[in-house]
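Chemist: Next comes the sequence, and after it the predicted model I'd like to discuss.
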Amino acid sequence: MKQFPKMRSAGQGLVLLAGLTLLGLAACSPPPETAPEESAESAPVDAVYDDPAMIENGREIAEMQCAFCHAIGAEGESPRTDAPPLRSVLADYDPDALADDFREGIHVGHKDMPDFDFGPIGTDSVLAYLISIQDEPAGG
């Protein structure tokens, strides 16, 4: 049977107890980055996708991550001829399915398209932006 070394002083025991207490308290509190995700999930879907701040955040993500290949605005041609403008992407993809694929890290698009990890809030922001710039359906 393995024996643990004895404490050398009462001060070491207090330090150990304080450390374990802090560790226990830290384990019980949610990490800071989960708080916004919980509030975004609890909001109605339309409210999240209609939020101007989410749309702007999604536009910034698209500008940094997508504009090399895709037209990211409501008009204009894509830099890559084989990359559809983002304003038409949801004609081929269900928004919820696309968001789920991004959240789960599933490869979306063609083989040359990189995998992205926008995180839950970033994914909702990108979807909000995509929804905001979609071409109107024919006759609509």
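Modeler: Alright, I've got the coordinates.

Chemist: switch to C-alpha atoms for all contacts and neighbour counts from now on
Modeler: Fine.

Chemist: For this protein, just list every one of the helices.
Modeler: 10-28, 34-42, 45-49, 52-65, 95-104, 119-133 (DSSP state H).

Chemist: So which elements touch the shortest one?
Modeler: It stands for helix 45-49. helix 119-133 (3 or more Cα pairs under 8 Å, 6 or more residues apart in numbering; DSSP states H and E).

Chemist: Repeat that for the second one.
Modeler: Applying 3+ Cα pairs under 8 Å, 6+ apart, one finds that helix 34-42 makes contact with helix 119-133.

Chemist: ok and the helix it packs on relative to helix 34-42, angle-wise?
Modeler: If you take axes from the mean of the first three to the mean of the last three Cα atoms, to 10 degrees, helix 119-133 sits at 40 degrees to helix 34-42.

Chemist: Put this next to the first one:
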Amino acid sequence: MSKFSNEVLESIPQKPPFLFVDKVVSREEKKISTSFQVTGQEDFFKGHFPGNPIMPGVLLQEAAFQSGALLMASVGNGGLGVVAKVSNAKFKNFVKPGDLLEMDVELVEVVSNAYYMKAKSKVAGKVVMAIEFTCALVGDTNA
């Protein structure tokens, strides 16, 4: 049985092992909260870092981007969201095996095919990463 919810698997094109959202916790018109249970069995821990496993910052960003894609899927007209800009990324703490990573993403504005978002990722209520990013809606996910 997959640890990933059907909603996640059916709503965005990313699939395991490159999927860093297990489920949608809550959703509003312009906000989404998601989570990812970090098990320690993820392949990236084999090399980042042996003896002191830490989830890579780029994958924390990817988890936020995937959460943003879930939000785009609920407010958009379909298509593939690709990251076009990343700014103001701040890493405040580590994510380790056993942590429940929680992502809160807010849609700030939509201009044409550009979705401007901001995200905060937390573990045990403490912010581990904050980021602003823009995704462009392009083409069809089935193309």
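Modeler: Yes, it's here. The structure displayed is predicted, hence computed values, not measured ones.

Chemist: After superposing, what score do the chains get?
Modeler: The TM-score (TM-score structural alignment, normalised by the length of the first structure) is 0.23; 61 aligned residues with a Cα RMSD of 5.4 Å.

Chemist: and the helices of the first structure, which is most packed in?
Modeler: Highest mean neighbour count of those: helix 119-133, a mean of 22 (counted as mean count of other Cα atoms under 10 Å).

Chemist: packing partners for it?
Modeler: Using 3+ Cα pairs under 8 Å, 6+ apart, helix 119-133 of the first structure sits against helix 34-42, helix 45-49, helix 52-65, helix 95-104.

Chemist: could those go into JSON lines alongside distance to D124 of the first structure?
Modeler: Shown next, in JSON lines, are these (distance: least, Cα to Cα, whole Å):
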{"stretch": "helix 34-42", "distance to D124 of the first structure": "8"}
{"stretch": "helix 45-49", "distance to D124 of the first structure": "7"}
{"stretch": "helix 52-65", "distance to D124 of the first structure": "7"}
{"stretch": "helix 95-104", "distance to D124 of the first structure": "7"}
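
Chemist: Give me the residues contacting stretch 107-127 of the second structure.
Modeler: Under the criterion Cα atoms under 8 Å, 6 or more residues apart in numbering, residues 30-31, 60, 64, 68, 71-72, 92-93, 95, 99-106, 128-138 lie in contact with stretch 107-127 of the second structure.

Chemist: what's the helix ranked longest in the second structure packed up against?
Modeler: Using DSSP H to define each element, the second structure has its longest helix at helix 57-75. Using 3+ Cα pairs under 8 Å, 6+ apart as the contact test, the elements touching helix 57-75 of the second structure are helix 6-11, strand 31-37, strand 80-91, strand 100-111, strand 114-123, strand 126-138.

Chemist: Find the residue closest to L137 of the second structure in space, skipping its chain neighbours.
Modeler: G81 (4.5 Å; Cα to Cα, 6 or more residues apart in numbering).

Chemist: residues touching the one you found, list them.
Modeler: 69, 72, 135-138.

Chemist: Could you report the separation of it from A130 of the second structure?
Modeler: From G81 of the second structure across to A130 of the second structure, the span is 20 Å (Cα to Cα, to the nearest Å).

Chemist: re the thing from before, tabulate the contacts of G81 of the second structure (a markdown table), appending distance to A114 of the second structure.
Modeler: A markdown table is the format used below for these (distance: Cα to Cα, whole Å):
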| residue | distance to A114 of the second structure |
| --- | --- |
| A69 | 12 |
| M72 | 10 |
| C135 | 6 |
| A136 | 5 |
| L137 | 6 |
| V138 | 9 |
